[in-house]
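# got a predicted structure here, sequence first:
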Amino acid sequence: MTTTSELRDKAIIRPVKRAVEDDLLDLPGVLAVDIGEKRVAGRRTGHQAIVVSVGRKGAPVGGKAVPDDVLGIPTDVIEEAPVPHHGRCAPRTPVRTDEARTCIRGMLGRGIAPCRSVRLVPPEAPPGRYRRVGTVGVMVHDHERASHAMGLTTFDVACMDDAWSVGDHMLDPESGEVYAELARAALSGRVDAAAVDLKDGVARTCVIRGIGPVAGKSPAENGAMVRKTGYATGTTSGTVVSTDTTLRLDHGPAIGRRVLREQVRVDGDPVFAAPGDAGAALVDAAGRVVGLHCAGNRDGTVGFACPIGEVLDELDVELCVAPPQN
């Protein structure tokens, strides 16, 4: 549970962190900047600090190191490498373009992959062609047409690189069935998201598998318990520990490294997510969506999500909400 004093300290540190985060990200090896509790030799100190994530601790490169404090605010350097949480699979399953004859159940939390594949080489993967895999997390609809329902995932999953276009076909990575087309997408300083149009025969539902009905949306709150259902790890839970995380993520050679600011950080209990879970919706105890999962650390104990309000605004859509239960 986040205490009042912790919230007060975060509010004091926040403008300083925002002012210096770009300078810190420019230092060699720095991958993220956040606000969190400072630890010394693994022990909690009870004091908030500017937390700087590096791929590997060691001697500073070129004599440039993270300072011990910034404008009087202490820093804490941790070893953590955020990575986009798309998965990948070899395109062995044939693409099925026939229309589904029956409704597909369990839509939310289902896997999604663009039909087109990309070529990868070491060290990213053994040489070959791969499909990028993620999750359809929640349903949204157009502002003017509530009947126009779309599935929500991430730009990193649905678009992959700079060769994407509206109408790109999306398939189920297990069956090879084409069930959606890319409708709109955004990759900005705060949002990594995409919406896909669902084909006839695909169930439109506001119920997330393993979680329940979507009751609405809300900003993420520090200390809140959240759950998500993803294609890779299913339904897991964790605790929101920050809404101030700024990440530099590598989206591959075509797009390169991009910075996402003021993202939601979730600590898992113990594991929260893995590659293939990108696009999963973060849902609080009241059934409200608070974020769209996009990245995590390499061992899956930490997840990062775009704030849902920012996602909906950039895609110009509204959340599909389940009708109230009588």
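Yep, it's here. The model shown is predicted, which means the values in this text are computed figures rather than measured ones. Numbers count the residues shown, from 1 in each chain.

# contacts, neighbours, all on C-alpha from now
OK.

# so where do the strands sit in the stretch 201-326 of the chain?
Secondary structure of the stretch 201-326 of the chain by DSSP state E, counting those that start in this stretch: the strands cover 207-208, 212-213, 216-217, 225-230, 234-250, 257-268, 281-284, 288-296, 302-307, 317-319.

# same question for the stretch 51-200 of the chain.
Here the stretch 51-200 of the chain has its strands, by DSSP E, counting those that start in this stretch, at 69-70, 73-79, 83-84, 87-89, 110-114, 118-120, 128-136, 138-142, 149-153, 169-171, 178-187, 192-198.

# of all those, which lies closest to Gln263?
When the strands of the stretch 51-200 of the chain are compared by CA to CA, strand 192-198 sits nearest Gln263, at 10.5 Å.

# now for the closest one, which elements pack on it?
With contacts defined as 3 or more CA pairs under 8 Å, 6 or more residues apart in numbering; DSSP states H and E, strand 192-198 has these neighbours: strand 149-153, helix 155-158, strand 178-187, helix 308-315.

# mind listing residues that contact the third one?
Residues from elsewhere that reach strand 178-187 (CA atoms under 8 Å, 6 or more residues apart in numbering): 95-100, 115, 154-155, 158-159, 165-172, 192-199, 202, 314-315.

# kindly recompute the last result at 7 Å.
Here strand 178-187 makes contact (CA atoms under 7 Å, 6 or more residues apart in numbering) with 95-97, 155, 166-172, 192-199, 202, 314-315.

# just the buried members of these?
Buried members of the contacts of strand 178-187, counted by 16 or more other CA atoms under 10 Å: 95, 155, 168-172, 192-198, 202, 314-315.

# one more to weigh against that first structure:
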Amino acid sequence: MTDPHAETRAAIRPVKEQIEEELLAKKNVVGVDIDEKETGGQKTGELSIVVFVDSKQPLSKVPKADRVPPEVQGVKTDVQEIEIELQMLSAQRLVDEDFAPYVDPAAYPTLQGGISIGPLRSVFLSPPDAPAPGNYVFVGSLGAMVRDRASGQTMALTNFHVACVNNTWSVGDRQVQQSLVDGGSPAGQFGSLTRATLSERVDGAVISVDAGRAWTASVHTVGQVAGHTAATVGMTVQKRGRTTEHTFGTVASTDLTVSINYGSDVGVRTFRHQIRITPDTSRNARFSDRGDSGSVILDANRNVIGLLFAGATDGSATFANPIHSALDELGVDLIVSPVTVPTKPILSCLDSRISLCHVTKPSLCRPTRTPICDQVISRIVICDFALPTRPLSCHVSRTVCPPVPSRMVCDRPPDWRDPIDRIGAGHGYGEQGVDVEAPYWAGYLAALEEVAALDENGSDEQTPDRNGEH
């Protein structure tokens, strides 16, 4: 889906970026974005600079210095209330405590995106960072499998605040699946924390996977990761996380600036150019919740667009780092599912015998034989013109049923031109006096041998019945 407000959004963007520091300095302001202005909780269709506050108050109770101007350089503003949280879940660790299961606390023999992970260590916290002083353990989600650009090491991608928690982390900290919150133990160790980043764009970390540990380049219940792409407003997206599992939503903005409190140890951090996602409430009440931090967000084609790290406590919004920023800052690349490339010509059953086709685009073929005929043609005719680069219309006849031709006839389209004329001498298959590449001939001859073997052994398996079915 394209953004109907793309031009207006582009015009507002420099104004928003110019004023956002001043707005973030005001009391209770936690974010600045571009979105439709709301009146009475309903969107008006008019784009504005949206100022998010953690507590909306009557204007009369807001000091003048902290008031948001009604417009900036001709662009209207809109104040909206939102309470933001990091979407990591913690639990106080007590001796012999049994951790209650949440949505998907399971252990998986094969590492993949969308499953429970967390540090093996506990972290001591005290108020205001925790309800009471004590040692706490944490849980988030494994986002996706990645590969170190320098060493080629296989790694797991997640958030800084999932794998590191705070500034007490060290390289080599062991990680477990499932997390200790979910009942995990040292037996579930799968890797070591290698590096992390907490910048204006990324809350990320990578964990080197232990040798011998099984993994797959997929996100649980979503499928194989196809690649990555930039988020766009209006894009339909999905994610799989430990808590809310497989959910769906829509990219509402790629211009979010948001300030989040990471606790007294790390402090308040401001993120810029972030992705804001709203839930598809026809499919799920919320897009994410605590415990989903570290999940990757994908488009409908399973291309990763972001790394989930925070959201609104009421489920109205989820925030994500742009995936290209996360990959670059961490020095890794997504591991994607391999593309299978055929190494031999493809044999397919066409009409009543095996046909060998070398095409670069789909061919449209139609059988021309009559249902009941007397004579069978048992040979293959190889057409003597070059490799087609456009669909061919192929008349295939296995039998001699006048006036049907008794051989394979390949009609050249009306606008057909020889590839040699199009490409230039020395580049066309079938050109006299030119050596065709060895791989082509190897595949060609291998296919002919297969066809010959099928003719010798009978082709009952490949012969359709009179209704044209196999």
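Sure thing, it's come through. All values derive from a computational prediction rather than experimental measurement.

# TM-score for the pair, please.
The pair, once superposed, lands on a TM-score of 0.92 when counted by TM-score structural alignment, normalised by the length of structure 1; 317 aligned residues with a CA RMSD of 1.9 Å.

# map Gly29 of structure 1 across to structure 2 for me.
Matched by TM-score structural alignment, Gly29 of structure 1 corresponds to Asn28 in structure 2.

# oh, I was asking about Leu120 of structure 1
So Leu120 of structure 1 corresponds to Leu125, using TM-score structural alignment.

# Asn261 of structure 2 versus its match, what's the distance?
In this view, Leu125 of structure 2 and Asn261 of structure 2 are 15 Å apart by CA to CA, to the nearest Å.

# residue contacts, Asp328 of structure 2?
Taking CA under 7 Å, 6+ apart as the definition, Asp328 of structure 2 has no contacts.

# show me what it aligns to in structure 1.
Alignment note (TM-score structural alignment): Asp328 of structure 2 maps to Asp313 of structure 1.

# so Cys306 of structure 1 is in contact with Glu262, correct?
No. If you go by CA atoms under 7 Å, Cys306 of structure 1 and Glu262 don't touch, sitting 8.0 Å apart.

# who's more crowded, the two?
More crowded of Cys306 of structure 1 and Glu262, by other CA atoms under 10 Å: Cys306, with 29 against 20.

# separation between the more buried one and His148 of structure 1?
23 Å.

# with Met225 of structure 1 instead?
Computed as CA to CA, the Met225 of structure 1 to His148 of structure 1 distance reads 31 Å.

# next one: Arg257 of structure 1
For Arg257 of structure 1 relative to His148 of structure 1 (CA to CA), the value is 33 Å.

# repeat for Leu312 of structure 1
Counting by CA to CA - Leu312 of structure 1 and His148 of structure 1 are separated by 15 Å.

# which one of those two has more residues nearby?
More neighbours surround Leu312 than the other of Leu312 of structure 1 and His148, with 18 against 12 (other CA under 10 Å).

# surely the more buried one and Glu318 touch.
Yes. Using CA under 7 Å, Leu312 of structure 1 is in contact with Glu318, at 6.0 Å.

# returning to that earlier point: overlap in contacts, Cys306 and Glu262 of structure 1.
Arg190.

# picking up where we left off before, Ala322 of structure 1 is nearest to which of the helices and strands packed on strand 192-198 of structure 1?
Among those, the nearest to Ala322 of structure 1 by CA to CA is strand 149-153 (12.9 Å).

# which residues in structure 2 does that closest one match up with?
Strand 149-153 of structure 1 corresponds to residues 154-158 in structure 2, going by TM-score structural alignment.

# neighbouring contacts of that stretch?
So stretch 154-158 of structure 2 is in contact with 141-148, 204-209, 294-295, going by CA under 7 Å, 6+ apart.

# can you classify Ile13 of structure 1 by secondary structure?
Put simply, Ile13 of structure 1 is helix when judged by DSSP: H, G, I helix; E, B strand; the rest coil.

# thank you kindly, that will do.
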